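Novice: Below is the sequence, then the predicted model.
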Amino acid sequence: MKVVLASKNQHKLVEMRDILSAQGVEVVLESDVGVDVDVEETGTTFEENSLLKAKAVMEASGLPAIADDSGLSVDALNGAPGVYSARYGGEGLDDVGRYRLLLENMRGQLDRKCKFVSVITLCMPNGDVITARGECPGTLAYAPQGENGFGYDPIFFVPEKKKTFAQLSPEEKNAISHRGNALKLFQQKLADYLSGQSK
């Protein structure tokens, strides 16, 4: 089965391919099927934004489309940056600028509890929708550590691993990450869906 990833993020493509290829799912980019969709993420939840993206790309390509909406939710900031994780601090900031701003906003804050959240949505041309949510709890580091990963990975500390996401290998990260957890659940839901289709 070929599905179009509703994202231009190469990191997400690699993670999705790593986990879904075992299921016989071929994940391709929008550019591979000749579409280029910019979706305004107007949702207030990860579920809403994930559905908006998958639906728009499915309609544009005529193929099943998969989207992931994910972000970092910090307890002491009432869940911020949340759905605005990729746009935190405005347009001018890159990944490093965003996590530096977050660390600045958390200065002096002792409650460092946070979690990464990922919601994956698959929209089928026949109108069927499969959604799965995954989370990974952690704490906010006081300074970035590690070279791997992307986004907020250098400041997301996993207590049981005693490392940040950016210090884990891709395999270690996929085994425990929010996206890994969402994809595991999604894999199960997709397998159930496909077995139902083939009857």
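Specialist: Nice, I can see it. Residues are numbered from 1 along each chain as shown.
Novice: going forward, measure contacts between C-alpha atoms and count neighbours the same way
Specialist: Will do.
Novice: wouldn't residue 176 be in contact with residue 135 here?
Specialist: No. Taking contacts as Cα atoms under 8 Å, residue 176 lies outside contact range of residue 135: 9.0 Å.
Novice: where does residue 130 fall, helix, sheet strand or coil?
Specialist: Judged by DSSP: H, G, I helix; E, B strand; the rest coil, the three-state class of residue 130 is strand.
Novice: Identify the residues contacting it.
Specialist: By Cα atoms under 8 Å, 6 or more residues apart in numbering, the residues touching residue 130 are 121, 122, 123, 186, 189, 190.
Novice: just checking, the fourth one touches residue 129?
Specialist: Right, residue 186. No. Look at residue 186 against residue 129 with Cα under 8 Å: they stay out of range, at 11.2 Å.
Novice: Name the residue in those two with the higher neighbour count.
Specialist: The neighbour comparison of residue 186 against residue 129 (other Cα atoms under 10 Å) goes to residue 186, with 23 against 17.
Novice: Which element, helix or strand, includes that one?
Specialist: helix 178-197 (DSSP states H and E).
Novice: Buried ones in that helix, by neighbour count?
Specialist: 178, 179, 180, 181, 182, 183, 184, 185, 186, 187, 190 (16 or more other Cα atoms under 10 Å).
Novice: Nearest residue to the residue nearest the centre of the chain in space, please, no chain neighbours.
Specialist: Nearest to the mean C-alpha position of the chain, by Cα atoms, centre = their mean, lies residue 70 at 3.8 Å. Spatial nearest neighbour of residue 70, chain neighbours left out: residue 118 (4.1 Å); criterion: Cα to Cα, 6 or more residues apart in numbering.
Novice: Give me the neighbour count for that neighbour.
Specialist: Other residues close to residue 118 by other Cα under 10 Å number 26.
Novice: Residue 143 now?
Specialist: 11.
Novice: who has more neighbours, residue 176 and residue 135?
Specialist: Taking neighbours as other Cα under 10 Å, residue 176 and residue 135 compare with residue 135 leading, 20 against 16.
Novice: dropping in the other structure now:
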Amino acid sequence: MKDLIVASHNKGKIEEIGEMLQHLGIKVIGVNDYISMDEVEENALTLEGNAKIKAEFIFDKVKKATLADDTGLFVRALNNEPGVRTARYAGENPTEKDNRVKLLKELEGKDDRSAFFETVLYLIDDNGKEYSVSGICEGNISTQEIGTKGFGYDSIFIPKGEKRTFGELSMEEKNKYSHRAKALNKLNELLVRILDEDRNSK
């Protein structure tokens, strides 16, 4: 596995994954360098299902190792909403601010503000074999937006063990708790195992 196509338009995310896998000799490439993802419908009922849809769509087109992810925020007092609709919570094309405002409004008057983030990474290797790993970060939703770092719901999510929101933490601090960092660590371990198996089979 020399190249890994990542189902993302986010340059920061692509660079982050690339840096993490650099020691394995894997070149991480954004999907935009190959195909458009505009026609993909993420209509599964689970994060893994949506990540699988994206990964299989790309692999079918490019026949190279592919990585896709899906992330959800699950708020217990809201029956685990927004869940798979995390990015579209306030409508079909909301701003990140719209989503945060709606979530804070839905939680008004509720005592239980516990929630968790989950990221699922779905990998298809060069041979078409499929794998998935995930990472979870428990925490609580703040009563107001605090902090300007990060993106999405970061300014209203306080990870367990912290008094500050993700929006107040540096990237290094955030990665001590982050669901995405935990999933990427598991991905790294998985790829080391896959590469070892490839070498041993030759």
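Specialist: Thanks, I have it. Given the structure is predicted, the values throughout are model-derived calculations rather than measurements.
Novice: TM value for the aligned chains?
Specialist: Remark: TM-score between the superposed chains equals 0.94 [TM-score structural alignment, normalised by the length of structure 1]; 198 aligned residues with a Cα RMSD of 1.4 Å.
Novice: Give me the buried positions along stretch 52-60 of structure 2.
Specialist: Applying 16+ other Cα under 10 Å to stretch 52-60 of structure 2 flags 52, 53, 54, 55, 56, 57, 58, 59 as buried.
Novice: which residue lines up with the fifth one in structure 1?
Specialist: Mapped onto structure 1 by TM-score structural alignment, residue 56 of structure 2 lines up with residue 55.
Novice: got a list of what that match touches?
Specialist: Here residue 55 of structure 1 is in contact with 65, 123 (criterion: Cα under 8 Å, 6+ apart).
Novice: any idea how far it is from residue 43 of structure 1?
Specialist: 13 Å (Cα to Cα, to the nearest Å).
Novice: How about residue 59 of structure 1?
Specialist: 18 Å.
Novice: likewise residue 151 of structure 1?
Specialist: Relative to residue 43 of structure 1, and taking Cα to Cα, residue 151 of structure 1 is found at 21 Å.
Novice: same deal with residue 198 of structure 1?
Specialist: 34 Å.
Novice: what's stretch 72-88 of structure 2 in contact with?
Specialist: Taking Cα under 8 Å, 6+ apart as the rule, stretch 72-88 of structure 2 contacts 45-47, 71, 89, 94, 96, 99, 106-107, 110, 112-119, 152.
Novice: follow-up on the earlier one: who's in contact with the helix holding residue 186 of structure 1?
Specialist: Contacts for helix 178-197 of structure 1 (Cα under 8 Å, 6+ apart): 16, 19-20, 23, 70, 116-120, 130-136, 173-175.
Novice: From those, keep the buried residues only.
Specialist: 16, 19-20, 70, 116-120, 131-136, 173-174.
Novice: Please flag which of those sit within helices.
Specialist: 16, 19, 20, 173, 174 (DSSP state H).
Novice: So the first one sits against residue 27, correct?
Specialist: If I follow you right, that is residue 16 of structure 1. Yes. Using Cα under 8 Å, residue 16 of structure 1 makes contact with residue 27 at a distance of 7.2 Å.
Novice: and residue 86 of structure 2, how many residues sit next to it?
Specialist: For residue 86 of structure 2, using other Cα under 10 Å, the count is 21.
Novice: roughly how far apart are the aligned residue in structure 1 for residue 94 of structure 2 and residue 74 of structure 1?
Specialist: Aligning on TM-score structural alignment places residue 94 of structure 2 opposite residue 93 in structure 1. Relative to residue 74 of structure 1, residue 93 of structure 1 is positioned 19 Å away (Cα to Cα).
Novice: where along structure 1 do the strands fall?
Specialist: Secondary structure of structure 1 (DSSP state E): strands at 2-5, 26-29, 65-74, 113-123, 129-140, 156-158, 163-164.
Novice: Dump those into TSV; add distance to residue 11 of structure 1 as well.
Specialist: TSV is the format used below for these (distance: least, Cα to Cα, whole Å):
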stretch	distance to residue 11 of structure 1
strand 2-5	12
strand 26-29	12
strand 65-74	12
strand 113-123	14
strand 129-140	18
strand 156-158	17
strand 163-164	17
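Novice: Give me the neighbour count for the alignment partner in structure 2 of residue 160 of structure 1.
Specialist: Counting by TM-score structural alignment, residue 160 of structure 1 corresponds to residue 161 in structure 2. Neighbour count for residue 161 of structure 2, taken as other Cα under 10 Å: 9.
Novice: what's near enough to touch residue 161 of structure 2?
Specialist: No contacts exist for residue 161 of structure 2 under Cα under 8 Å, 6+ apart.
Novice: returning to that earlier point: so for residue 151 and residue 43 of structure 1, which sits in the more crowded spot?
Specialist: Ranked by neighbour count (other Cα under 10 Å), residue 151 of structure 1 and residue 43 place residue 151 first, with 18 against 13.
Novice: Would you mind listing the buried residues in stretch 68-77 of structure 2?
Specialist: 68, 69, 70, 71, 72, 73, 74, 75.
Novice: Would you mind measuring from the third one to residue 87 of structure 2?
Specialist: Just to be clear, that refers to residue 70 of structure 2. For residue 70 of structure 2, the distance to residue 87 of structure 2 - Cα to Cα - is 10 Å.
Novice: Next, the distance between the ends of stretch 77-96 of structure 2.
Specialist: So stretch 77-96 of structure 2: terminal residues 21 Å apart, Cα to Cα.
Novice: pretty sure residue 7 of structure 2 contacts residue 70?
Specialist: No. Proximity of residue 7 of structure 2 to residue 70 does not meet the contact threshold set by Cα under 8 Å, at 9.9 Å.
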